[in-house]
Structure formats: structure tokens, C-alpha cells
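Chemist: Predicted coordinates and the sequence they were generated for:
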Amino acid sequence: MNISRLSVNNPIGTAMVFIAILVVGLISISSLPRDVMPDMDFPTLTVITVYPGASPEDVESGVTSLLEAVLASTPNLQGINSVSRENVSIITLQFQWESNISDAANDARDIMELIKNDLPSAAQSPFIMKINSAMLPVVALAVSAEESYDNFDHIYRNIISPRLSRIDGVGTVFPIANPEKELLIEVDPVQLSAYGLTLQNITAIFKAEQMSIPAGSLKVGDYDLSVSVPSSLKDFHDVENLVISQFNNKAVHLKDVAKLNVRLKPKDEKVYSGGKRSIALFVQKQTGYNTLSIYKSVLEEMEEIKKYVPADVEISEIFNTADMIEETIKNLTSTVWLGAMWVMLVVLLFLRNIRSSLIIILTIPFSLITAFIVIYLFDYTINIFSLMSLVIAMGMVVDSAIVVLENIIQKIEKGERPREASIFGAGEMGTAITGSIFTTIAVFVPLLFLGGIVGVMFKQLVVITTAILLASLLAALTLTPMLSSKLIRVRKKEKSKLFLWSERMFQGLEMGYKKMLAWAVWHKTAVVVIAFSIFGLSIFSIRFIGTDYIPEFDSGDMILTFQTDEGTAVEKTENIAIEIEALVREHVPYVTSSYIVAGQTEKGLLSSIGFTEGKNSATVGFRFNMPEERDLNSTEIALEVDKLLKDIPELDKYSVGGAGVLSAVVLGNQKPVEVKLFGNDFEKLDEAIQKISDALYADGNFYNIEIPSSRNKPEFKFEVDRARASSMGLNNLLISMQMRQSLYGAGLGKISLDGQNLGVVVKYEEEYIKDIDKINNLQLINTMGQKVRIGDIATVEPAFTYQEIVREGQQRLFRISADMKNISLGEAFQRVQDIVDDAGLDENISVVYDGQVSEQSESFDDLALAFMVGLMLVYMILAALFKSLKYPFIILFTVPFTITGVIFAFLLTGTTLSLVTFTGVIMLIGVVVNNGIILVDYTNLLRGRGLQLSEAIQEAGRSRLRPVLMTTITTVIAMVPMAISKTMGSEIWSPLGITMIGGLLVSTLITLVLVPVVYALMNLGTLRKERK
């Protein structure tokens, strides 16, 4: 079936099909979610276990190592890492990319259930978090209050949280620094001892009295009635008067031995926004929902919420991702429109005819609208990569139509009727354009099978670009001939002077090119030597091109994290953060808003969204105005701020970066270069760390250098005399449990008092647990129920512990990491390797390099394989297309000079080889061969009509020069706006545009001469016969 004939014979049916595509596409656009990046479900699980009151070493030994040992058997597990901090264990499980992360979570949950009873009794049950791109908060809100601050927990749980959670698409709303109330029972140990009681007695009695116990059912007449024994504790008075014992025939009440008061629960997490103490609310979305619409709904709902909260409650915005998404998509959309306008202008300039230009221009919306139908059908989002596919395909969608239309016009001008010319003109070019489209698609196919972040990020781009190209092929073979049969006519009226002048110019260009080909065919050696000399020069120049992983994205954020001396209270850390915020605001004029998050959450929730945690840690975030409104990008601003921080003596460590929260999710807070040290001799490891870090500082090209925490956080250890304790009826378990309860207190669950749901904590009065001598006088109960003084079985020794303990592969890890400045990732890695080699490390210390450089290496290996597979697929398609093994080889001579063009473009613009640009090189394989296909196919066609080889080469070049130039220029001009863009998000797409433009321009110029020459060389025997 001849599809072109069918479309020409049924113009109304053809028109209806394309109008239907247009309508469905427009409907799809309105319902598509928008985001910066494609939805990504990372093959990562985070297991968080809260162990209140435990030191990092206790967390490591009691929780982390135990869980790691069993979780290591989880199917498809690739790696296991952990961080043990005070009160919390965070274990990260890394799986293979093709793993089903939900199944992995279930497997991990089942495995942990087996050893649940082996965990310390005070440790909470581990909970599992899946990591995906939806975890990046849509918006973070700051809520501040004066008089209402103490009651904010009630406001949050009963007003704010329910109203935000009911918004369609909202996944989770979680607060940080939320002031929760609790009932504190402070026991006087002296009074308690006087009545012959212990803290454990009070704990047991309180738990028994607060329980509501079902007592079965009772049948009364025709009814079955449930029976229960409710808690006897209904209000504060009931708790105070709770009978805990009898002494001298009198009841002893709780108030006789303890002070009771409702207080705000002490927390080690602090939030400031706009200079005010605040509560932060992080709103996360469900996967697949529109970030922009959720953000808009949240703002609208917050306006409604303000009507129901006290007047002193102020709600403001800390940061949002919607502005970044909206600005990025707006900028890239503008690039798409600008590219489309330039393409239309080029088509008009070349064709110099409104009707002809209209035929070509109409293929653009019909082809591009297909992208949105595919996005809808595949549940994709409108994001950077899906929109980049539109820009990449923009110039290519008209290529096939141009080739077909040029052939049709030539036939009409030779006297053929428009109908027949349209049918046969499209038919003649059908093989060439089909081959061109499928060679372009072929190079995309290997990218679909790549794993890791490369596959996730570029899958949408590949699928959408493929769909657009197939749509453009359909349009070229159906819509273009149908419209040509109706709109193209032989010119009868006198042509304008402009047309005649431009025609003479084009004809002169064509004849000049034909003469050049005549010279080149008879001077083949010179042409080949010149071409490959240029190629050799470009290969030599590769050494001057740097390599990177993913381009830094200026989202308008700067994140500053720091640590004070280990052991510093969170209150002091908080005050230093406030000073730093004021300092940066004073010296950086671009700041529009800022916030502070200091300390550590109970469950490590801040770690899950990219923040650093710890009592001596804080994050100060800054939001800047748009990149085009600044003289410096966010990374350059960060380097300036880095200089300011050097003068603050209280900072033990700090890091300041301009990548923002987006990079924290996509890259997992990875530094460009990380050096991992493993060994058992901690002194030698400390020495190695110092040598390497000193050398990194001395190098001058590294900053934000982070080293492991030393064992210098002060603590007290109670050294128990085991023999003496045993003789007094005490074992290690009894001692540790009772001391923990005495010093840290015991949580007794929740209780409802006077309409408030309160947590309950029982502990000794502060004055008895702040002084070592008084702690020594506290009583423990032995196995026989007798009291034993702590000081009689233990001595207090000052000691030091770690701020955090990092492990990998179930062994301790010491990691040094750094950001780089003024150098590429490849050069940074080489410098770090040299530094480590020169450090003279002990032979028992093993070194592993990690960070972005490790991910880059793996991704580049995958992309190199994709390049080779793509090249092979192109050859196979061309071999099938030409039914020859020789002609594909001729066409593939264009590929090396694509690399030449890319290298020269990189050198001129300072662009580096990254994930994005490497992918662009692969895409170019399928694009640059198209010109070769057109030349070789038409040369074969002319030879088949009886022309001699030399004449066929020259005539094919002359007649195909105009469509070759048009297709190249339209593709290039469509990408110029993308390449020169300097707006938010351009760091991602601009290098891709530079790559495509450089490769296309140079390969086209060389292809126009080299392909005909190589064709002649491959048919040298025929050429010699003709010459005789």
C-alpha cells in the first residue's frame, strides 16, 4: 500500500486524522503534571531506628550492627551504609536499579521482624522509608506565634494538618520543631526511698492505672453489651492523687513523692524564619501529581486556615520547589517557541514561497503535539528532559518534509501534474527519509536499556523524541504530499527581483559546490589527508577538555551547613546560626529570604530530605533572585560566602554550596570527590585523614572539605565493678536499664487529660542527676528486691565518644570529601589521586574513591557501550536499507567528524564532557548520517538512471545541496536559543545545545566533501574505467 497515494487521494480523511491528533494533544497538555525532573524511584531504602538516650557507640553496637547483619541478606542488595548518631540509627540499603523497591521494602521488613526482640528494649521499632523524587518538599512553611506558641501542637493537629492533608495530591505533612506538650513526673529520690519505693514501682503502677481494659461482654435482655474497665486517670487531679503505696496504714499518693507539671517537650530541633522562632511544616506530594497545582492549592488553603487560627499566628513561606519548576519550564518553553520561530524563518528564506513554507511549517505542530500525547499515555511529566526532547526534535521534524517537498517541487517545475508529482516525489524519497528517521531512532534505543541515573533521567527524552520523529515521518509521507497536491502550482506570474536574486545566489552556490566536487573526486588523497588531519588535531585537543558528572543547577538556593565543637549544646549552635544568617544577609545583596534549621530530630526526618543533623549542626538556607538578575551564579556566591566563614572561630566544620535542595535529592548530597579509608588502626587512620585534608587545603582548588568526626565529644562512663555488682545481686542488664531510667527517664506512653493528649515522662528531679555525687547516691534494685547504691558498684570516668559513626559494608568507614572550584571533575579526581599517592599511607589502610566521580565513571562506561551499540545498529539499518555492506561504511565516515565538531565546540565555549553532553554525542550519530544517506541514495538513483559515476556524484551533490543545508540549518537554528540560554535551568540544556550544534555544523561541512570522495574511492575501479 502506497501511503502517500492514499493520503493524496483522500485529502479530507488525511486532514481529519491530523486535526484529531492536534485536538487530543491539546487536551493532554491541560492535564499533564509539571516538575523539574522525571519521577524517580531510587533503588534505596532508609531504615531509621530511634534509641532514646543512647550514645553513637551504643547505637552502633546495640542497633546498627545487629540490623546490618540481618539486612545484608536482603535479595538484590548492592550496598549497605549506616550512620549511628546520638539517639538514632540510620541505615541505607542500595539495591540494583531494576529492583522492585516495594518488594525490597517488604523483604527488609520481614527480615527485621526476626530479630525485633533482640534490639534493646528502649529502642523503638525500625521504620522504613523509600527514597524518590517526590520527597523533595513542594513547599516548606514557617509558622510563628507569641501567646499561642505553647498551644501550637493542638492548632497543628486539629486545624492545619487535617486541612493540608486533604488537598488532592498531598502525600505527607510533617512538622519540625513542633512544640508538643507532655506530662512530666519529677520524682524526689529521697522521698521515694523514705517510703521504700523505687522509680520502677511508680512506672509499673502508672502504666497499670492508665490502661483501659476490655472485660468481655454481658447479655442483658435482648442486647449484648460490651464491658470495659476504663482508666482511673481522667484529669490532672486523678494523676496527682494516684495511690502508689501504703505506708504506716496511710495511702501514699504520687504527689507525695513527685512534682507534676505539663510542659513543652524538650527538643533538639530549632527553626527560624524571617528572624523569628518558628515551626517548619514540610509538605510532600504523592508521586505523579502536579507540583504547581499542589503548591497553588496549599497557598489557597493556608489563606483559609488563617481564619481559624489565633490572630498572633503568622504563616510564611520558607522555600518552595514550585517557583523553580515554573521558572525552569517557562524558560525552556520560551526556548522551544523561539526555536520554532527561527525554524519557520529559515524555511521561508530557503523556499521563498508562502505556500511551500506553510506546508513545511504545518508539520511542526502536528509532530510536536504527539509528544504530549505520549507523555499522557506513559504517565510522564512535563519536565526539563521531556521539553528538551521538543527542542532536539524541533529542527529534525521538518527535515523529512523538506526533502520530500524539494523533490515534489522539482517534478512540478519539470512539468509534472501536482497530484502525480506529489505521489511519486514522496515515493522516491520514502526510502531515504525512512532510513534517516530509523537511523536517528536506532541510536536512542541503547539508552533505553541503561541502568542507574542515566537511564532514569534520559528515558523520557528518548521515548518522546522517538515518538516525535515517527510522527514527522508520517507527516512527511502523508500530510506533505497531500498539501503539496493542493497548494503547489507552477509559477506563472513574474518572479520578484528578490526571488530572482536569491535564486541566482543558490544556483551559484550549487554550481560552485559541483565544481568543488569535481576537483575533490580527482584529488581524493588530498581531501582524505586534510579531513583526517583535522580529525587528528581534534583528538589531540581532547586533553584540554574537562569532564563532569551532572552540570550544577542554579536553582537560586544556597545551603550552608556547619558544625560547632563536638559536645556543643544545640542552643549555642542555634545562636551561631543566627549570627551567620545576619552576616550573609549583610554581605550578599541577592538574598530574598532565609531560614535556619538547627539540631537533630528524634527520628532523623531532616536527613531524609537532605539536611544535616546533630546537636552541634545547623543548616542556614538562602533564596536568591533569578539568575538573570544577578552578576554571580549561586556557586560563585557560595565561594564568596566561604571566605566570610573562615573568620568565625566557633565553626569546627562547614560547607556552603549553591546547588540547593534539588541536588540533595538527585545526587544524594554526594560531593564531587570522596576518599574512603578503611582500617583497624584508628590512630593511623586519623594521621592519614590529617595528611590528606591538609594537602587538599594546600592545593587551593578544593573547598567544603569534610573529614570524619574525631573521638572528642565529651561524655561520662560508669565503670561497673562486675564482681562487686554480682555479689550484690546485680547484673549488667539490671544496672543499665535502671540507670537509663534514672538519668534519662522513662516514657509511659500517652494519656488523655482534660481534653489534651499528652505524652508522659517519669524521671528523677534535675538537681539529683546533674551532680555526680548525687547520682552516686541513687538507688538500684537487685534481683532480691534490695536497694543498692550506684556509687557502691560503679565509678564515674570522663571519656570521649564520636559525634557520629559511619559504616559501609558492616565495617567502620572514614570518609574525606570536598567540593571543587575552577577545575573539572576529571581534573579534581586526578589531583586527589596524586594527593593520596603522595601521602604515604600505611599499608594496612585501604583506599576507595567514591562520590560523583565514581558515578561518572560508571555512567560513562554505560554511555560508551551505548555509543558502540548505537553505531552498530545504524550500520545494520543502513545495510538493510541499501542492501549493501559498502554504502553504510561510506555514510559512517561522517561520525568521526561529528566528534571533531563537538571537541571544537567544547574548546570554544569551555563546555565539559558530562552526562548530558555525552548523551548528545550519542544522539548525533543518528542525526549526522542523514545527510550522507541523502547524498548516497540520490547518487545511486542517478547512476541507476544511466549517469556516469563522476557525473552522478556531482549532480547528486548539486541537487541535494539545498535540502542538506536546509535540514542542517533548521536543526542547528532550533538549538541556538537552547545553547545560548542563561536563565534558570540552562545549565542542563545549554551544553546539550552546544554539543548538537558543534557536531552538526562540522560534520555537515566535511560530509559534503568527504562522503562523495569516499564514495568515489569505494568505486575506484568504475571511476578509472570512466576516466579512460
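Modeler: All right, it came through fine.

Chemist: Going by C-alpha atoms from here, please, whenever you check contacts or count neighbours.
Modeler: Will do.

Chemist: Neighbours of Ser102, how many?
Modeler: Neighbourhood size, Ser102 [other CA atoms under 10 Å]: 12.

Chemist: any idea which helix or strand carries it?
Modeler: helix 101-114 (DSSP states H and E).

Chemist: What helices and strands are in contact with whatever helix or strand comes next after that helix?
Modeler: Downstream of helix 101-114, the next assigned helix or strand under DSSP H and E is strand 127-132. For strand 127-132, the packing partners by 3 or more CA pairs under 8 Å, 6 or more residues apart in numbering; DSSP states H and E come out as strand 41-50, helix 101-114.

Chemist: which other helices and strands contact the helix or strand harbouring Val463?
Modeler: Taking DSSP H and E as the definition, Val463 sits inside helix 452-474. Applying 3+ CA pairs under 8 Å, 6+ apart, one finds that helix 452-474 contacts helix 354-377, helix 384-394, helix 399-413, helix 418-448, helix 852-882.

Chemist: repeat that with 10 Å
Modeler: Helices and strands touching helix 452-474, by 3 or more CA pairs under 10 Å, 6 or more residues apart in numbering; DSSP states H and E, are strand 41-50, helix 354-377, helix 384-394, helix 399-413, helix 418-448, helix 480-487, helix 852-882, helix 915-944.

Chemist: mind listing what's buried in the fifth one?
Modeler: Looking back up the chat, that one is helix 418-448. Neighbour-count burial for helix 418-448, counted by 16 or more other CA atoms under 10 Å, picks out 418-427, 429-430, 432-448.

Chemist: Helix or strand: which one has the nearest residue to Phe544 once chain neighbours are set aside?
Modeler: Excluding the flanking residues, the one nearest Phe544 by CA to CA, 6 or more residues apart in numbering is Leu907, at 7.5 Å. Leu907 belongs to helix 894-909 when assigned by DSSP H and E.

Chemist: and here's the other structure:
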Amino acid sequence: ENIQQHIEEGVAPKEAAILGAKEMFKPVTIASLTTLFAFIPALMMSGTMGEVIKLIPIAVSVLVLASLIESFLFLPIHAAHVLKKEQKTTSWEGINRFYSWVIHFFMRYKKTFLTLFIILVPLLIVIGIKASKFQMFPQFDATTINITMKSNVNTKTEETIEYLKAIEKDLYERKDQYFISHVGSVAGWRRDSAGNSETYPYVGQITIELQKLKAQNFVDKFITPTLSFYYDEEGRTREDKSVIIAKELRHFLETQKYKEKFNLSDLAIVERKVGPIKSDLKIGLVSDDNQKVMHYAKQMKDALRQINGIVSVNDAMNFGVDEIKLQVNSYGESLGLSEQKLGVFLSNFYLERKIGFAFDSSDLLELKIRSVQKDSLDVLKNFQIKLDDNQFVALKDVVHFNVIKSFEKIIKDSGEKNFYIYANVDSKKITATETLEQIDSILEEAKKDGIKIILKGEEEKKKELKSDMMAASGVAMLLIMLSLLYLFNSFRETFMMMSVIPFAFLGVLIGHFTLGINLSMPSIIGMLGLSGVVINDGIIMVMNLKKANNMEEIFFYASKRFRPIVLTSVTTLIGLSSLVFFPTGQAAIFQPMAIALAFGLAWGTILNLLYLPVLYTILNQKRLGI
């Protein structure tokens, strides 16, 4: 654009190419570095979250460096040969006159404008943050939905298979209603709504494969089929996204009353989630008093189920098969019985025993015997014990039968026994943080009663993210400040430029509210990247304003930079628009990042065109002779 301006002023194309590239080399290089410095600190993020994010700064860094090389090596060569003096260009006179009128208006009331701006914009940002909802990752359209099931602990695998078949049959009869392509199931294994894998005879899982989603927007209909090597038009009959179908399936399971019909302890829809968080809420209760833990766990689960927006509630405190402990009573002891003797008697009867070998025509056979009545509790109670005097006595007369309930599994973290409660939320209605606020009174009561509360799930990852992002933001701001300080050699101009960054976050909030999307981790990454991108236009503006010696020259140089700033912003916004407005499939994960960059840059363009010239003028009144 700078080369074109010199050509329009009458300079020969070859000289214009050299002159334009020289003038822009330093500011554009610094602008590219600020973009790199904004994204690169994201590599500091640790754990699984860091693994998810690290490819973004790597890709951005490579592309920015490649763009910088192209801009100053190949572009001037092409411009010298392609651009001509006599070439007619689109006139910007009308829009330049409008911009000139606007900036004259704001300069006339510059102190009032700046005062109101510095008060209102931060106030709106604070209000926006308080009104915002945060979720770690956005949802995306999935091709499969799972139904996870758990029945009574005494249920056999064969019975579990029958339950699964009954549910499968009902689903397949409604395959057109729910856009089902295929239904499959497995008995004896499941992954619950908290992402835990379980292998028991009484658990099972149904996997529903959905039909391909129909084209939802302009990009799906025309752009993707043209540009994608893997696009397949066949079988695209599904009209609803997986999130909507999952809600309908939950309602279907409730109306069919499968839990009551099959005596199920858990029946839930499990949707695919992004990243390391498998359960939105994961509350750990640590105590040696199991009864106390169970009391507060029930309170929490009941409270969670009453909250609008809770999709599923589960826990890791399911009881396993009951155990019977036999204790010899005083009558048994008087007869000379002990638990050791009883153990020998009962093992001979109830355990499978090898009694010998036999031969058939070809092989050696092992002979074993076992009682056909080994599973009957009544037979056990009436089992006849032979005494030393050859008399017999019933087992129930000489022992106490103590039924012991044991947990199906016990989870330990850092050597402590933990009992977890899991819950998933509908992020359109409520977030994990808001849910915790609603049950805070129960959590506080449990703490006072000696139970240690551990918050995991999204809450744990939010703390990790906050810590990592604070460090990354600090490094990014320091590197950007040093770059600007090198360029301007002035602390005043450096901090003037950096003041654009926090004000630009208002655009991020406006974008998320406008599109009805919660803030998320990709949004935070987008805001971090925006810190380096939004000041790029400002660098070009301030570099030109520094040439001004009076107010007329301020207006002239500001108007001169209007076209390149608008073109830079518009081309970037066009590039981001498909991801902002038409995300497809798993690309929806990065939609919040695109929204943060696009709306932040759009608002940042207004800041660079109006706020920066006004602020520069006020800070340099003496030099400008005002």
C-alpha cells in the first residue's frame, strides 16, 4: 500500500518499490515481532492443556515469519513490475473526507472525548466480564453419542445383555426421529459420564452412530465441497446437531422409565468432550468416616439435581456385592467350634474340589465336584455342622451372620481415600463455576464437619489455566513493550501504544455476547494473540504522526494511514469470518479464538483511528504548538 501511495505521488514504480519497502521495513518488522511475542508465550502452558494449545503459536510463528520474508523480498519485486503510474485505482476520497470530518470532530472535543473514553470503556469491560460465563472448551458436533448403563450389583452379564437389547430395539424403532445410522452395544464394560472406565458384569454401553450432518450454512454448502479433498455428499440427511439430539435422547430415556423398569443405578447420555476434562464438575470428599461422606454426598447430589442446567449427576461411591462375615456365638464356642473349624467345613462344601483323575479313550480327565446349592443363603444357614461327638447342629444356631457393605472401588489420590461426585452441565444455561456457587453452603458445612473438599474437573483446570496464562501474559507484555521501546525510543509513546491492548478486550466481550457464545480457553488464547495483533495498525499510525509538527499535519498523516489500516483490518476480518460465523464440525473448538481476534481487531481498528491520534495530540501539545 505504501508503494502504491508513492506511485500515486508520481514516483517511478521501481523507485517506489524500494522507497516504500525501506520506509515500512522497521515498523512492519516490529509489528510482526509483537504478533510473535503475543503467541509464543502460550508454549509455557503446562500439562495436557499445553499439549492442546502448543501447535497454535508454532503455526502462527512460522506463518508470520514467512509472511515477513515475502513482504520485503518478493512483494517489492512484483510491485515494481505490476504497478503502473497510469493504472487507475479505486478512489478513497469520499471515505477519506468522512474520516477527516470524524477526526476533526473528536479533536475539537479531545479532552472530553478522552475523559469519557477512559471512564466508560473500562467500566463496560468490567460489566462485561461480570456478566460473562466461562467454560473450558466449547462443544462441537459429534458423530456418535453413547448411552452408559449400570444395573444392580447382583445382575449377571446375560441380564445386562437383555437390558441393552431392549433399549437398542426401542432406539432403532425411532432411528429416523433421532437420525440414527447404527446402534451397537457392549455388556460388561462402560465409560461413565465422568470418563471412568468400568468392567463389571452389571455395566454396559450403547453406541449410537449418527447420520452425516446436512450443510448448515453457506460455507458448508459451497466452500467446503469445493476445497476439501475428503468431502463426501452421500448420506448427509441429519438436520439437527448432536447436542440437540443428545437432549432429545435424555428426554426419551426418562419417559421410557428404563431406570425403574430394569432397576438401574445409572443411565446417562455421554457426549464427546474436548481436551482433558471429562466431567465439568468433579468434587472430591476426603474422610475416614464413610458414613459422614455418604451423608454429605447425598446432600450434594440432591442439590445438584435441583439446579436447572445440570445434565447428569453421578458418584464413585457405589456399593459392591454384599459380604457375609460369620462370627461364632457363645453357644458355638461352648460346643468347641471356632472360625477356623467352620472355614474348613464350609470350604469343603462350597468350594470346587478336585477328587481324582480318570481316563477316557484319548485323554486324562480331572474330576471335580461342587454343590448345586452353593448359591442358596437358606441352605447356608441350615448347613449341618458335625461336632466332635458326632452330633449335628445348624450353622445359624452357632454363628452370627453379619452383612458387610463394601464399596465397589476405592480411589486414592496422594495416599488419601477420595470419594468423588461427578456432574455435567448444559453450558447454555449454567457453567461449572456457577454451579459450585449454588452448592457452596453444603461444601462449607462439610468442611466444618471435618471433610476435606477437593475440586477437580473444570475448576481445577481453570486454576491451572489462570496460573499459566498470568505467566504467559506477563512474558508477552514484557516482550511487546521491549519491541515498542526499541522502535519508538520513548517510554511515553510505548505505554501510549500499549494502552490500546486492554481497551481492545471490549471488542472480545462484544463478539461473544453478540454470537451468544461463552468465554472459553480458546477465547483466552485469542485475547493473548490479540495483544500483539491489535497494536500493529497503531504502530503504523504513530510512526506517521511523529512526522507532524502542527495540527494540520496531524490530520494529514492520520488520513494518509487510514487506507492501509482499514485494508489490513478488513482482509484479516475476511480471513477470520468463516470460522467466526460458519464453524463446521470440530472446527467449532477454535471459533471463540477467532471471535476474540476478529471482534477485538475490529474494535481495535476504531481505537487506532480515533483514540490513538487524540491521545498522541494531547500528550504532544507543546511540540504541536497547541
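Modeler: The structure has been received and is ready for your questions. Everything numeric here is computed off the predicted structure, so don't read it as measured data.

Chemist: before we move on, the earlier item: mean shift between the helix holding Val463 of structure 1 and structure 2?
Modeler: Superposed on structure 2, helix 452-474 of structure 1 shows a mean distance to its aligned partners of 0.9 Å (mean CA distance after the TM-score superposition for structure 1).

Chemist: What range does the helix holding Leu907 of structure 1 cover in structure 2?
Modeler: Mapping helix 894-909 of structure 1 onto structure 2 (TM-score structural alignment) gives residues 500-515.

Chemist: Val243 of structure 2 and Leu213 of structure 2: what is the separation?
Modeler: Separation of Val243 of structure 2 from Leu213 of structure 2 (CA to CA, to the nearest Å): 12 Å.

Chemist: Quick check: neighbours shared by the two?
Modeler: Asp141, Ala142 (CA atoms under 10 Å, 6 or more residues apart in numbering).

Chemist: Would you state the helices of the stretch 751-900 of structure 1 in chain order?
Modeler: Taking DSSP state H, counting those that start in this stretch, the helices of the stretch 751-900 of structure 1 run over residues 772-776, 825-838, 852-882, 887-891, 894-909.

Chemist: Redo those helices as TSV? Include mean neighbour count and distance to Glu503 of structure 1.
Modeler: Below are the helices of the stretch 751-900 of structure 1 laid out as TSV (neighbours: other CA atoms under 10 Å; distance: least, CA to CA, whole Å):
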stretch	mean neighbour count	distance to Glu503 of structure 1
helix 772-776	15	99
helix 825-838	17	50
helix 852-882	19	33
helix 887-891	22	30
helix 894-909	22	29
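
Chemist: can those go into CSV with extra columns for distance to Val227 of structure 1?
Modeler: Shown next, in CSV, are the helices of the stretch 751-900 of structure 1 (distance: least, CA to CA, whole Å):
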stretch, distance to Val227 of structure 1
helix 772-776, 46
helix 825-838, 71
helix 852-882, 63
helix 887-891, 87
helix 894-909, 80
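
Chemist: Kindly state which of these is positioned closest to Glu804 of structure 1.
Modeler: helix 852-882 (22.9 Å; CA to CA).

Chemist: compared with structure 2, how much does the closest one deviate?
Modeler: With mean CA distance after the TM-score superposition for structure 1, helix 852-882 of structure 1 averages 1.8 Å from its match.

Chemist: thinking again about what came up before, next, the buried residues of the helix holding Ser102 of structure 1.
Modeler: Ile101, Ala104, Ala105, Asp107, Ala108, Arg109, Ile111, Met112.

Chemist: What is the most widely separated pair among these?
Modeler: Ile101 and Met112 (16.3 Å).

Chemist: quick check: the longest strand along structure 2 aligns to which part of structure 1?
Modeler: The longest strand of structure 2 (DSSP state E) is strand 416-425. Aligned by TM-score structural alignment, strand 416-425 of structure 2 falls on residues 811-820 of structure 1.

Chemist: buried residues in that stretch?
Modeler: Neighbour-count burial for stretch 811-820 of structure 1 [16+ other CA under 10 Å]: Arg812, Leu813, Phe814, Arg815, Ile816, Ser817, Ala818, Asp819, Met820.

Chemist: cool, stretch 100-109 of structure 2 as well?
Modeler: Those would be Ser100, Ile103, His104, Phe106, Met107, for stretch 100-109 of structure 2 by 16+ other CA under 10 Å.

Chemist: Same list as before, the helices and strands packed on strand 127-132 of structure 1 that is, but in CSV and with distance to Thr801 of structure 1 included.
Modeler: Below are those laid out as CSV (distance: least, CA to CA, whole Å):
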stretch, distance to Thr801 of structure 1
strand 41-50, 19
helix 101-114, 28
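
Chemist: Quick one, which of those gets closest to Gly901 of structure 1.
Modeler: Of those, nearest to Gly901 of structure 1 by CA to CA is strand 41-50, at 35.5 Å.

Chemist: Which stretch of structure 2 is that closest one matched to in the alignment?
Modeler: Structural correspondence for strand 41-50 of structure 1: none found in structure 2, per TM-score structural alignment.

Chemist: Just name whatever secondary elements the helix or strand following that strand is in contact with.
Modeler: With elements assigned by DSSP H and E, the helix or strand that comes after strand 41-50 of structure 1 is helix 56-59. If you count contacts as 3+ CA pairs under 10 Å, 6+ apart, helix 56-59 of structure 1 packs onto strand 77-85, strand 88-95, strand 804-808.
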